[in-house]
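Chemist: got a structure for you, letters missing:
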C-alpha cells in the first residue's frame, strides 16, 4: 500500500497543486484583511472577525472545488493511452488502487487546510488584529472541515475515475460548488446530504451573523454515513467495472 501511495504522489503535477494552494491562501487572506477594514463599522475587528471573513469563500468555494481538481489530477495519468488497463492488470487488489488515490487526495486536502491556517495567522499579525487568536475555534474548523470533506473527496474520486475528460470532470466540480451559495442556507440536517456543502457547515463559526444553522450530532452522523457509503461504492465500482 505504501508503494502505491508513493506512486500516486509521483504521478501528480505538484507545481499545479502548490500554485492552487498558494492562490487560495492569498485570495482568502487578502479578502479577510480588506473586509476587516472596510466592514469595521458593522463587524468589530478581531481575530474571530478576520477568520469569519477569510473562511467564507474558502469553505464555500475553494476547498470543495480543490477536492474535485486534485481528484481529476490523480486520474489524469490513467486516462491517457489506456493507462487504466495497465494499472488494473497489476497483481494487486483493485480496491487498493482506489484507496491509495483516496489517501493521497485527503492528504493534499489536509495540506490545503494547513496552508490556509498559516495564511490566516500571518495575515492577523500583519494587520495587527485585536484580541486573542481563537485557537479552539480554529482547530475545530480546520480539522473538522478536513474530516467533513471526506465524503465529497470519495464522491469526486469516483467521478474522476468514471469521466475521461479532465475538462468535463472540472466542469462537474464547478457545477457542484456554485449552488453552495443557496444550498448552505438550509439547515445542516437537510443541506449536509449534499457533500459539497459540508465544509462550509463545519468551518463557518456559529458566532457569525450569517452562519448556517448547524446541528452537530446530525451533521457528523451524515458525514459518517455518506463517507462510508461513497467509499464502499467506490470500492465496488473499481472492482466490478470492465477495464479491458
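Modeler: Received, thanks. All values reported here derive from a predicted model rather than from experimental measurement.
Chemist: from here on, just use CA atoms for contacts and neighbour counts.
Modeler: OK.
Chemist: thought residue 95 was touching residue 235?
Modeler: Yes: if you go by Cα atoms under 8 Å, residue 95 and residue 235 touch, sitting 5.3 Å apart.
Chemist: list the buried residues in the longest helix that the chain contains.
Modeler: Criterion DSSP state H: the longest helix present in the chain is helix 94-126. Within helix 94-126, the residues that count as buried by 16 or more other Cα atoms under 10 Å are 94-106, 108-110, 112-117, 119-121, 123-124.
Chemist: check which helices and strands it sits against.
Modeler: Contacts defined by 3 or more Cα pairs under 8 Å, 6 or more residues apart in numbering; DSSP states H and E place helix 94-126 against helix 2-11, helix 14-38, helix 47-57, helix 63-76, helix 135-148, helix 150-162, helix 216-240.
Chemist: mind listing what's buried in the second one?
Modeler: In other words, helix 14-38. Those would be 17, 20-21, 24-26, 28-36, for helix 14-38 by 16+ other Cα under 10 Å.
Chemist: what does the fifth one give?
Modeler: Neighbour-count burial for helix 135-148, counted by 16+ other Cα under 10 Å, picks out 138, 141, 142, 144, 145, 146, 147, 148.
Chemist: residue contacts, the closest residue to the second one other than its chain neighbours?
Modeler: The shortest distance from residue 141 to any non-neighbouring residue, by Cα to Cα, 6 or more residues apart in numbering, is to residue 203 (4.3 Å). Contacts of residue 203 were listed using Cα atoms under 8 Å, 6 or more residues apart in numbering, and they are 55, 59, 140, 141, 142, 144, 145.
Chemist: here comes the other one, which I'd like you to weigh against the first:
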C-alpha cells in the first residue's frame, strides 16, 4: 500500500482528507454560538457534528477520493501496467480498498476530534454532561456503515473510466438521501446508513450496520469481478 500512497502525494487527496473533516466542528461553533442556541446541551452538539459529516460532506468527499485514486490508473495506462505485473489482480483491488478505508478512517477520526474540540470551546454555554463513549461509538459505527457507499462508488469508478462517474454518483446519491432518509426506504439506501446509525444508540444500530457491511462485501466482490473480467 506504500506505493499507492506515494501515487497520491501530489494530488488533491491530502488537502481534502486533512482539511474538510474539521468543517463540522467549525459549523457547530457557528450554529451553537448564536444567541437563540445558547442553552444547547452537550448531546445536541456531539450529535450534530457527526450528522453533518455523514449526511452532507462525507459522501461527496468519498466520491472525490475514489475518483482521484482510480483516475490515476485510468488516465496513464496504469491498469495495464498493474495487471501485467506477476501478481494476482485481486491484490491490486485490495490495495485500492485498503487505501480508501485508511483515508476514510483518518477523516472520521479528524472529524470526531474537530467536533470534540468545538464542543470544548462551547462548554461554558452547554448544559448537561458529555457522553464521550457514546459519541465515539456512534462515530465509529457511522464510519463502518459508510463502507458500503465507499465500495459501491469504487465499483462505479472501475466500470466507467471517467473522473466524473464517481463524483456524479456521489452527488446524485446525496440528493436522494435527503429525500428518503426520513422514510422507510431510508433504511435500505446505502448513503443514508451512516447518518441513521450515527444518531441511534449503538445497540439499536446493529441491524442497519449488519446490512451495510453485507452490502460492503457484495460491492467488494463486484469490484474483484470487474477487474478479473477486463482486458486491461
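Modeler: Thanks, I have it. Treat the numbers as computed from the prediction; the structure is a model and nothing was measured.
Chemist: please state their TM-score.
Modeler: Once superposed, the chains reach a TM-score of 0.88 (TM-score structural alignment, normalised by the length of the second structure), with 229 aligned residues with a Cα RMSD of 2.2 Å.
Chemist: that older thread, residue in the second structure paired with the residue nearest to residue 141 of the first structure?
Modeler: Taking TM-score structural alignment, residue 203 of the first structure has residue 198 as its aligned residue in the second structure.
Chemist: likewise residue 11 of the first structure?
Modeler: By TM-score structural alignment, residue 11 of the first structure lines up with residue 7.
Chemist: quick one: contacts for its match?
Modeler: Contacts of residue 7 of the second structure (Cα under 8 Å, 6+ apart): residue 72.
Chemist: circling back to that earlier point, as a markdown table, the contacts of residue 203 of the first structure with distance to residue 86 of the first structure would be great.
Modeler: Shown next, in a markdown table, are the contacts of residue 203 of the first structure (distance: Cα to Cα, whole Å):
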| residue | distance to residue 86 of the first structure |
| --- | --- |
| 55 | 41 |
| 59 | 37 |
| 140 | 42 |
| 141 | 41 |
| 142 | 38 |
| 144 | 37 |
| 145 | 35 |
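Chemist: just the closest of the residues you listed to residue 173 of the first structure, please.
Modeler: Checking the contacts of residue 203 of the first structure against residue 173 of the first structure with Cα to Cα, the nearest one is residue 59 at 14.4 Å.
Chemist: quick one: map the closest one onto the second structure.
Modeler: By TM-score structural alignment, residue 59 of the first structure lines up with residue 54 in the second structure.
Chemist: am I right that that match is in a helix?
Modeler: Yes: counting by DSSP: H, G, I helix; E, B strand; the rest coil, residue 54 of the second structure is located in a helix.
Chemist: I'd guessed it sits against residue 196; true?
Modeler: No: with contact defined as Cα under 8 Å, residue 54 of the second structure does not reach residue 196; the gap is 9.1 Å.
Chemist: what residues do these two have in common as contacts?
Modeler: By Cα under 8 Å, 6+ apart, residue 54 of the second structure and residue 196 have these common neighbours: residue 142.
Chemist: between the two, which is the more surrounded one?
Modeler: Set side by side, residue 54 of the second structure and residue 196 show more neighbours around residue 54, with 26 against 23, by other Cα atoms under 10 Å.
Chemist: what's the burial count for the nearest residue to the more buried one once chain neighbours are set aside?
Modeler: Leaving aside its sequence neighbours, residue 54 of the second structure sits nearest to residue 195 (Cα to Cα, 6+ apart; 5.3 Å). Per other Cα under 10 Å, the neighbour tally for residue 195 of the second structure reads 25.
Chemist: name the element residue 195 of the second structure belongs to?
Modeler: helix 193-198 (DSSP states H and E).
Chemist: against residue 108 of the second structure, how distant is residue 141 of the second structure?
Modeler: In this structure, residue 141 of the second structure and residue 108 of the second structure are 10 Å apart, going by Cα to Cα, to the nearest Å.
Chemist: same thing with residue 86 of the second structure?
Modeler: In terms of Cα to Cα, residue 86 of the second structure sits 35 Å off from residue 108 of the second structure.
Chemist: so what corresponds to residue 147 of the first structure in the second structure?
Modeler: Counting by TM-score structural alignment, the partner of residue 147 of the first structure is residue 144.
Chemist: swap that for residue 113 of the first structure, sorry
Modeler: Under the alignment (TM-score structural alignment), residue 113 of the first structure pairs with residue 108 of the second structure.
Chemist: counterpart of residue 20 of the first structure in the second structure?
Modeler: By TM-score structural alignment, residue 20 of the first structure lines up with residue 16.
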